[in-house]
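> No letters, just coordinates:
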C-alpha cells in the first residue's frame, strides 16, 4: 500500500494537480471499479475553473450523446431561446366552384414538432379559403436542408431504429417525444394463432406494412419485431405477441418529405377534402404561389428539455443543420459542424480536442477529451443561456420522465437523488456521463466520465465513480 501511495503522489506531482486524499480515493475507485484502460475522467471546480482531478483527461474519446452538451448550448446561444421552426402552407392556382385548379405546397423549416393535428389545421385553412377539392398536386419544399438525410456513421442495421432517423426540412413526429422522421406501430395480440391487429400513427404515410406476426397464448414469450427493410418503404412485422398484450414500436421513414406528404394527404382525405387524384412530390415553391398559413413550433427553450432529457437524436440533427443554415446560408451537416466548432472557439475551448462528424454523438468518428467537456460545462455557467441549459439536463433519480429523463432510474436513492444533473451517452461499447454533481460538502463540480471498449456493466461502474465524488468532495 505504501508503494502504491508513493506512486500516486509522484503521478499527481507530474501532472501538476493538488495531492489530496480525495484524489487518492477517486483514483483507487477507478482502478477497482472500471479499470484505468480505455477510461477518461475529469473533475473541475466551478469556482476557479481548475481541474481538480483527471485520469487520461486529455485523451480523445468517443463522447456518444454527451456531445449534445455542445450542440444544445450552441443552439441556445446562436439561435436563441425563443427560436421557432416554421412550416408554411401555399397554393398556386385558381379557385373556382370550391375547386383549386392548381397545386398545394408545404414548405418545411425543419420543425420536429409537426404532427397530425397540424395536418388537420392545414385542411381547415384550405376549406376556409373555399377549397373542397384539389385538381392538382401536393408538393413538399424541403430545400432549407441539403446533403445526406442520414448523418455520417449510421450503421445499415440501425436505419430502421428511431434513434437513427433520416432528417428532412419537412418531417413529422408521431407524438410529443418529437422523434422526427418516424411513425409508431401499435400491435395488439387478438386471437391465438392468428395475426395480431395493428395500427400506424399518424397513419400508413405511404409505407407498406407486411404482417407476418402471430398471436400466442397469454403466457407465451413476446418476440415481436418491427423493422423497415433497408432502403425501402416496406415494414415487416414479425415474431410472436402474447394474446391480450399491446406493443408500441417506432420505425423510421424512408423519405421523410414524401412520407410526410402522404401522411398529410391521408389526413386530408379523412376530413372530406376531395383529393383522390392528387399525387405527391418534391418541388420548390414558385414565385407565383400564395401563402395561406404559417405553423410555428414550440420555442426552443420549451423544446430543449425534450431534446436533452430524452437524448433525441432527430432534434440534434435538425439543430445542427439549422445552425448551418443560419450561420452559413446552407443547412447541411458539414456547415452545422463548422458552426459547432465556431461556438466552441468563441468560448475559449481547445478546438483541436473536438473532432466532430455530427451533433448527436451517434458517429464513432467523434472525439473529445473529458477535460474539454468539463471546460465547456464550466464556461457555460458564466453564459446567459445557463439557466435553460441546466434545466434541460436529466436529473438523477427523478421519476418523472420529462424531469429525470435518461437518469430517472439512476442515482435514485435518498442520498443521491437530485445530486447529479448530467447528460448520458451510449453507443456500441461506449458509455459516458458528463454534467454537474453536488457533493455532500454542498459544493458543485463539473465532471466527465468517458469509457470505450466496455460492456453495459460500465453504467453501474460510472455511477459508482460519481458516488465517490459525492462522498469525498
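On my side now, so go ahead. A quick note: this is a predicted structure, and the numbers were derived from the prediction, not measured. Numbers count the residues shown, from 1 in each chain.

> okay, CA-based contacts and neighbour counts for the rest of this
Noted.

> residue boundaries of the strands in the stretch 301-450 of the chain?
354-355, 367-369, 420-427, 430-438, 444-452 (DSSP state E, counting those that start in this stretch).

> So what touches the second one?
If I follow you right, that is strand 367-369. Identification of contacts with strand 367-369 by CA atoms under 8 Å, 6 or more residues apart in numbering yields 40, 57-63, 353-356.

> in it, what counts as buried?
367-369 (16 or more other CA atoms under 10 Å).

> that older thread, can you list the strands of the stretch 301-450 of the chain in a markdown table and add distance to residue 255?
Output for the strands of the stretch 301-450 of the chain, formatted as a markdown table (distance: least, CA to CA, whole Å):
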| stretch | distance to residue 255 |
| --- | --- |
| strand 354-355 | 29 |
| strand 367-369 | 30 |
| strand 420-427 | 25 |
| strand 430-438 | 30 |
| strand 444-452 | 33 |
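
> so which of those comes closest to residue 140?
Proximity to residue 140 (CA to CA) singles out strand 420-427 among the strands of the stretch 301-450 of the chain, at 33.5 Å.

> now the closest one against strand 444-452, angle please.
When axes from the mean of the first three to the mean of the last three CA atoms, to 10 degrees is applied, the directions of strand 420-427 and strand 444-452 differ by 10 degrees.

> Give me the distance from strand 420-427 to the chain's centre.
The gap between the average C-alpha position of strand 420-427 and the chain average comes to 12 Å, counting by CA atoms, centre = their mean, to the nearest Å.

> Against residue 273, how distant is residue 137?
From residue 137 across to residue 273, the span is 13 Å (CA to CA, to the nearest Å).

> let's bring in a second model and compare:
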C-alpha cells in the first residue's frame, strides 16, 4: 500500500475553496514573450492590420470601419488595457461587435493559452451537437431466472451508465424494486457492470488536486459525485489541539486522522506554517495530518480514490438496508462482450419501463432510473463550473461518436478528445493548433487561443441549436460563479453572461456583455498571474467596465 498524493481542501462551501497548500505540479504550455504594447509589432491576423501609434496594435475590418475610426477606438481601448495589465502575466483579448459584424479589439488572439474552465463551452456545444438536448443517462437493473418462495433462482446485473448526478437515494430506489418484484433473497450472482481499464483521470491533471472533490474520478461508476463530505472538529477528550473526523457511517472509506488545530489567535508565522495534508492509499484509505488554525471545525470534501470497491460497498449496504439477502458477494463484470450488451439493449423497453411479466429464462428489466436532460446538466455544469459533469459528458461524446464505426473504442479521454475535435471541425471551429485533453479544463495540457474561443462564442449565438446555452451561463451579480465575484456587483451586474475559467495563475472569461449600443462578445484570457495576488485580481471586470464605457460613448459607433 503506497501513498499516492498530498491534498488541498475545500473548507465550507464547495464553491469557495480555501487552499491550505500551494503545491501544484504546474505543467505550462510554452508561451511566447508578452509584447502587448510594442508600437512596432502587429497583433495577430485579420482582414486589415493597423500599426497603431498608440501602445497597442488592433486588427479591424476596413469594410466596416475606416482606419481613422479604428485608431480612435484603438487608442481608448488600448489605453484601458495598458493601465490594467500586469507586466508579469500573459494576456489575450478579443472583442467582437455582432451587430456590425466587426472586431473591435484583438490582442495576442493567436497565442495558445491555458483555458481552465472556459473549456466547458467547447464541451457544451459538442455535447448538444452529438447527443442532443434531451439525452439522458439510464441506470438499470436486470434479472434472469424464476422467483420461487420470494427467492430469485438466477442472476442480477446492475448497469450504471455514469450518470454524474446519481445519488445514494436514487440507487436505493433501484434496489427497493426487488421487494416490489417479490424478491427477498438472491441465490444467483449479483454483478455490477464495469468497464475494463477505464481511464478515470485525464492526462495533465495536477497531482495535488486528485484528492479533492472537484477532481473526483470520472467513471461509469459515479455516486454522489464520487465525493465524501466530512468535518474536522475538536476532540471530545478535552486535549488541546486534538481533533476527530466526523464522517457518515455509510461512507465506505477509512481515514487515519492525525490532524491538529492551533488557535486562530496564534501569530501569523505559526498560522502560515500550519497546513493540512491528505495522503491517499489503495482501497479508499487516507491519512490526514498536519494542522489548521481553527477554534471550531472545518468542512472537508474528499474525492473517492478507487471507484469500484467504493460502489461495491455502497451496493452491499443498500441490499442489507432493504433486507434483501445475497447468497454471494457482489462481483464486477466488464461488459466488453458485445453480445451481452446487445441483450441488455433488447431487454430495455422502448419507454425504459420495468417489466415483471416475462419468461423466466429471458433477461428482463425490473428497475430503471433516468437522469435529468442533457440541457439541465449543462446548466449546472456552466453555472457552477461542475468538472465531473463536464468530463463525464466529454467521455460520453467520444463513445457516442465512435459507436457505429468503431464500437470497440473504449470510454476514455483520448478518444473523446478526437471525437470533439472532429465534431467541432464539422461546425467550422478550426482547432488544428489547439490541444483539447478533457472536457472540464482541469488539465494543464489544454491549450487554446482567444481567436478559437471567439469562433465558438459566435457559433453559440448564431446557431439556433446552441442559443439556449446563453441562459445557462453565469450572470454577473446574479447566478453561478459570477454571483459574488469581485468587480461584477455594480456596473456589470446583470449585464454580463460569461463562463469563468480559474485555476492557479489563470483567470479567464468568455461570453456576452450588454451595452446601451448593443451586445458585445468578449474573450479575455490571462495566464501567469501571481498566485499570491490572484484573490484580489480584477483585471477582467475592470477591463469590461472600461470597454463598456468606451463603447457606449464613442461617437463614431453611435453614428453607424
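It's in. Keep in mind it's a predicted model, so treat the numbers as computed, not measured.

> Tell me how they score on TM after superposing.
The TM-score (TM-score structural alignment, normalised by the length of the first structure) is 0.86; 457 aligned residues with a CA RMSD of 3.1 Å.

> on that earlier part again, what about residue 137 and residue 273 of the first structure, which has more around it?
Taking residue 137 of the first structure and residue 273 together and counting by other CA atoms under 10 Å, residue 273 has the greater number of neighbours (19 against 16).

> how near is the more buried one to residue 131 of the first structure?
Relative to residue 131 of the first structure, residue 273 of the first structure is positioned 8 Å away (criterion: CA to CA).

> and what of residue 37 of the first structure?
Spatial separation of residue 37 of the first structure from residue 131 of the first structure under the definition CA to CA is 67 Å.

> can you map out the helices along the stretch 51-200 of the first structure?
Secondary structure of the stretch 51-200 of the first structure by DSSP state H, counting those that start in this stretch: the helices cover 68-78, 116-128.

> between these, which gets nearest to residue 410 of the first structure?
The closest of the helices of the stretch 51-200 of the first structure to residue 410 of the first structure is helix 68-78. By CA to CA, the value is 19.3 Å.

> Give me the mean deviation of that closest one from the second structure.
Here helix 68-78 of the first structure, set against the second structure after superposition, deviates by a mean of 1.2 Å using mean CA distance after the TM-score superposition for the first structure.

> Spit out the contact partners of residue 250 of the second structure.
With contacts defined as CA under 8 Å, 6+ apart, residue 250 of the second structure is in contact with 314, 317.

> cool, and residue 84 of the second structure?
539, 542-543.

> average offset between stretch 371-379 of the first structure and the second structure?
Compared with the second structure, stretch 371-379 of the first structure is 1.3 Å away on average (mean CA distance after the TM-score superposition for the first structure).

> Now do that stretch: which range of the second structure does it align onto?
With the alignment judged by TM-score structural alignment, the segment of the second structure matched to stretch 371-379 of the first structure spans residues 451-459.

> hmm, who's touching that stretch?
Under the criterion CA under 8 Å, 6+ apart, external residues in contact with stretch 451-459 of the second structure comprise 94, 109-110, 121-122, 429-431, 466, 510-511, 521-523.

> could you redo the last one with a cut-off of 6 Å?
For stretch 451-459 of the second structure, the external contacting residues (CA atoms under 6 Å, 6 or more residues apart in numbering) are residue 109.

> residue in the second structure matching residue 452 of the first structure?
Aligned against the second structure - with TM-score structural alignment as the criterion - residue 452 of the first structure pairs with residue 527.

> and if you look at residue 427 of the first structure?
Correspondence of residue 427 of the first structure to the second structure, assessed by TM-score structural alignment: residue 503.

> wait, which of the buried residues of strand 367-369 of the first structure is closest to residue 28 of the first structure?
Of all these, the one sitting nearest residue 28 of the first structure is residue 369; the distance, using CA to CA, is 21.2 Å.

> Once you drop chain neighbours, what's closest to that closest one?
Using CA to CA, 6 or more residues apart in numbering and skipping residues adjacent in sequence, the residue nearest residue 369 of the first structure is residue 60, 4.5 Å away.

> List the residues that contact the aligned residue in the second structure for the one you found.
Under the alignment (TM-score structural alignment), residue 60 of the first structure maps onto residue 112 of the second structure. Taking CA under 6 Å, 6+ apart as the criterion, residue 112 of the second structure is in contact with 447-449.

> For residue 150 of the first structure, which of the helices of the stretch 51-200 of the first structure is the nearest?
With CA to CA as the measure, helix 68-78 is the member of the helices of the stretch 51-200 of the first structure nearest residue 150 of the first structure (17.3 Å).

> and for that closest one, what are the contacting residues?
For helix 68-78 of the first structure, using CA under 6 Å, 6+ apart, the contacting residues are 359-360.

> please redo it, this time with the cut-off set to 7 Å
Contacts made with helix 68-78 of the first structure from outside it, assessed by CA atoms under 7 Å, 6 or more residues apart in numbering, are listed as 316, 319, 323, 340, 343, 359-361, 385, 389.

> next one: stretch 223-242 of the first structure
When contacts are taken as CA under 7 Å, 6+ apart, the neighbours of stretch 223-242 of the first structure outside the stretch itself are 160, 189, 207-222, 249, 251, 254.

> could you flag which of the residues you listed are buried?
Buried residues within the contacts of stretch 223-242 of the first structure, defined by neighbour count using 16+ other CA under 10 Å: 160, 189, 207, 209, 211, 213-217, 222, 249, 251, 254.
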